[in-house]
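Enquirer: got a predicted structure here, sequence first:
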Amino acid sequence: MPELPEVETTRRGIAPHCEGRTIQRVTVHNRSLRWPIPRELEEHLTGATIRSVERRAKYLLLKVDQGSAIVHLGMSGSLRVITDNTPLLPHDHVELELDSGIRLRYNDPRRFGCWLWSDTPEQHPLLASLGPEPLAPEFTGAMLFRLSRGKQTPVKSFIMDNHVVVGVGNIYANEALFKAGIHPKRKAGRISLDRYNRLVDAIRETLSAAILMGGTTLRDFVNSDGKPGYFAQSLLVYGRAALPCEECGMPLKEIRMNQRSTVYCGHCQR
């Protein structure tokens, strides 16, 4: 599933081609995504100028004067910038034709993504209750420390809760906890302020590096120009169960938490 770095990579890839451009035509080839694509999407977007392409958590916002299209890539979705006569591919569900001649195509084989419309996107139910962005100034160790007091939840589940902080998906939670030296099953309420400060630094470092490398391609993700991300080559623990720890050489361990793979070093992470 595309996580925050993959979505941010997509945003950066399509924004220069879309911002300031007028949408001449919206073509929906298949409305049956996670939620049916509303017909008001075409009504509001056709003839509108894209003022900005923004990201909130794992959602992309194509903002026009009247509101915003809210786009989620689901488990297998991608947005591609088409500059030639490339024919439609199977599972190309939505296409925006811009006044520059460029087309923006949304492909989603599993159809778990979404295209929705909102006059006030920040107040939309999908976005209104989300926590802070992990790269924003308000995301701090002190904030995590305060929210975690009294919680018995494992710290990995705690930092993956979108009400606490958005965009720390499974891959990046594994990596950040390893860098911070924190065991993924340690209770969130038993972690000190100093260790939360280290964890925030590790989350920022991990996500920033992944964005620079174009995300992590494990199965389906391709970015807006069709090229894969390369952060998978830099993973320290995720997908490396039983291999030697990069720090101490001990075999990495794997457990299941909330039905997700969790890899850690039993020696380095406490």
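Expert: Structure received.
Enquirer: going forward, measure contacts and count neighbours with C-alpha atoms only.
Expert: Will do.
Enquirer: gap between the residue lying closest to Val263 once chain neighbours are set aside and Ala176?
Expert: Spatially, and ignoring its direct neighbours in sequence, Val263 is nearest to Glu254 (4.4 Å; Cα to Cα, 6 or more residues apart in numbering). To Ala176, Glu254 is 16 Å away according to Cα to Cα, to the nearest Å.
Enquirer: try this one side by side with the last:
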Amino acid sequence: MASAAAAKRLEGKTILVTGASSGIGWSTVKEFARTSPKNLKIIATARRVDRLEQLAKEVREEVGDGVKVLPVALDVSNPEAVKNFVPALPEEFREIDVLVNNAGLVKGVAQAPNIAEEDMNIMFSTNVTGLINMTQAILPIFKKRDQGGRGDIINIGSIAGRDPYAGGSIYCATKAAVRAFTDALRKELIATRIRVIEIDPGQVETEFSIVRYYGDKAKADAVYAGVDPLIGDDIAEVIVFAATRPENVVIADTLVFPSHQAAAGVLHRRST
């Protein structure tokens, strides 16, 4: 159960979560709503607006009308769509306080020189350019506030950005870029009250592997055979915890593993 202090720190705020149609993003919207159910606005974005509408319905059924969820179709890999995002929001949702840059994906397990150009492009345009463009779209809102600016930028990275592995070179490179951008941004904003936070999950069972294997569920299921991976709720709890610390506390850098994992490629699988 969320603490009263955490709920109070979120009260009246507007949260933006990208990639909210499944997995970590879906869970994050729900965890914010559960933590502060009386006075909160959440903008949930993804490409699949039908999923976002279902999410909004489930939040309303669970916590009532104290949380307003606004579903917005958005492909963060489209720079023009990101540029037009804030001006198109209803007025009451424009004063964003927390940005959760969660949208991201992986495609394939090919190794050089056989990596498809299309896969490279979509991973970089979503995981790197999309995240940076979203940050630049929201930062002006944060920076106009007092004391040089205030707000939270929470970037969802990956163990892959710290510990590259064979068959994931492009994905790992994108997450390393997110890590470098996050670290530099924190230094650039040091004179403000804007918190820059990175959360790096290890193995999490979401639609991640289904996307990696182009919809092949059997291959995706094999990734999690014999292990007990994290789920979206586990990471969502960490995200909301970071966002609800006192304003002078920055959970700058967090690595979250399931108990069977010690590095990107170091996992213990139960014998079957």
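Expert: That came through, no problem. Note that the coordinates shown come from a computational prediction; the quantities given were computed from them, not determined experimentally.
Enquirer: can you pull the TM-score for these?
Expert: Superposed pair, TM-score by TM-score structural alignment, normalised by the length of structure 1: 0.27. Supporting alignment: 134 aligned residues with a Cα RMSD of 6.7 Å.
Enquirer: rewinding a little: wait, a strand at the residue nearest to Val263 of structure 1?
Expert: Yes: under DSSP: H, G, I helix; E, B strand; the rest coil, Glu254 of structure 1 sits within a strand.
Enquirer: Glu254 and Ala176 of structure 1 - which one has more neighbours?
Expert: Ala176 (26 against 18; other Cα atoms under 10 Å).
Enquirer: ok but that one is inside a helix, no?
Expert: Yes: assignment of Ala176 of structure 1 by three-state DSSP places it within a helix.
Enquirer: contacting residues for it?
Expert: Leu199, Ala202, Ile203, Thr206 (Cα atoms under 8 Å, 6 or more residues apart in numbering).
Enquirer: wait, the second one touches Ala173, no?
Expert: Read it as Ala202 of structure 1. No: using Cα atoms under 8 Å, Ala202 of structure 1 is not in contact with Ala173, being 9.5 Å away.
Enquirer: please say which of those two ends up with more neighbours.
Expert: Between Ala202 of structure 1 and Ala173, Ala173 has the larger neighbour count (other Cα under 10 Å), namely 26 against 21.
Enquirer: which SSE is that one in?
Expert: Secondary structure assignment for Ala173 of structure 1, by DSSP states H and E: helix 170-180.
Enquirer: what segments of structure 2 are helices?
Expert: Ranges of helices in structure 2, per DSSP state H, are 4-10, 23-35, 49-63, 79-83, 85-88, 117-124, 131-143, 169-188, 208-212, 217-223, 232-243.
Enquirer: tell me the buried residues in the last one?
Expert: Going back to what we said before, that points to helix 232-243 of structure 2. Neighbour-count burial for helix 232-243 of structure 2 flags Gly232, Asp233, Asp234, Ile235, Ala236, Glu237, Val238, Ile239, Val240, Phe241, Ala242, Ala243 (criterion: 16 or more other Cα atoms under 10 Å).
Enquirer: what's the closest non-adjacent residue to the last one?
Expert: If you skip the residues right next to it in sequence, Ala243 of structure 2 has Asp152 as its closest partner in space, 7.0 Å away by Cα to Cα, 6+ apart.
Enquirer: the second one now?
Expert: Computed as Cα to Cα, 6+ apart, the closest residue to Asp233 of structure 2 that is not its neighbour in sequence is Ser27, at 5.2 Å.
Enquirer: what's the burial count for the one you found?
Expert: Ser27 of structure 2: 21 neighbours (other Cα under 10 Å).
Enquirer: now do Cys172 of structure 2
Expert: Cys172 of structure 2 has 23 neighbouring residues, counting by other Cα under 10 Å.
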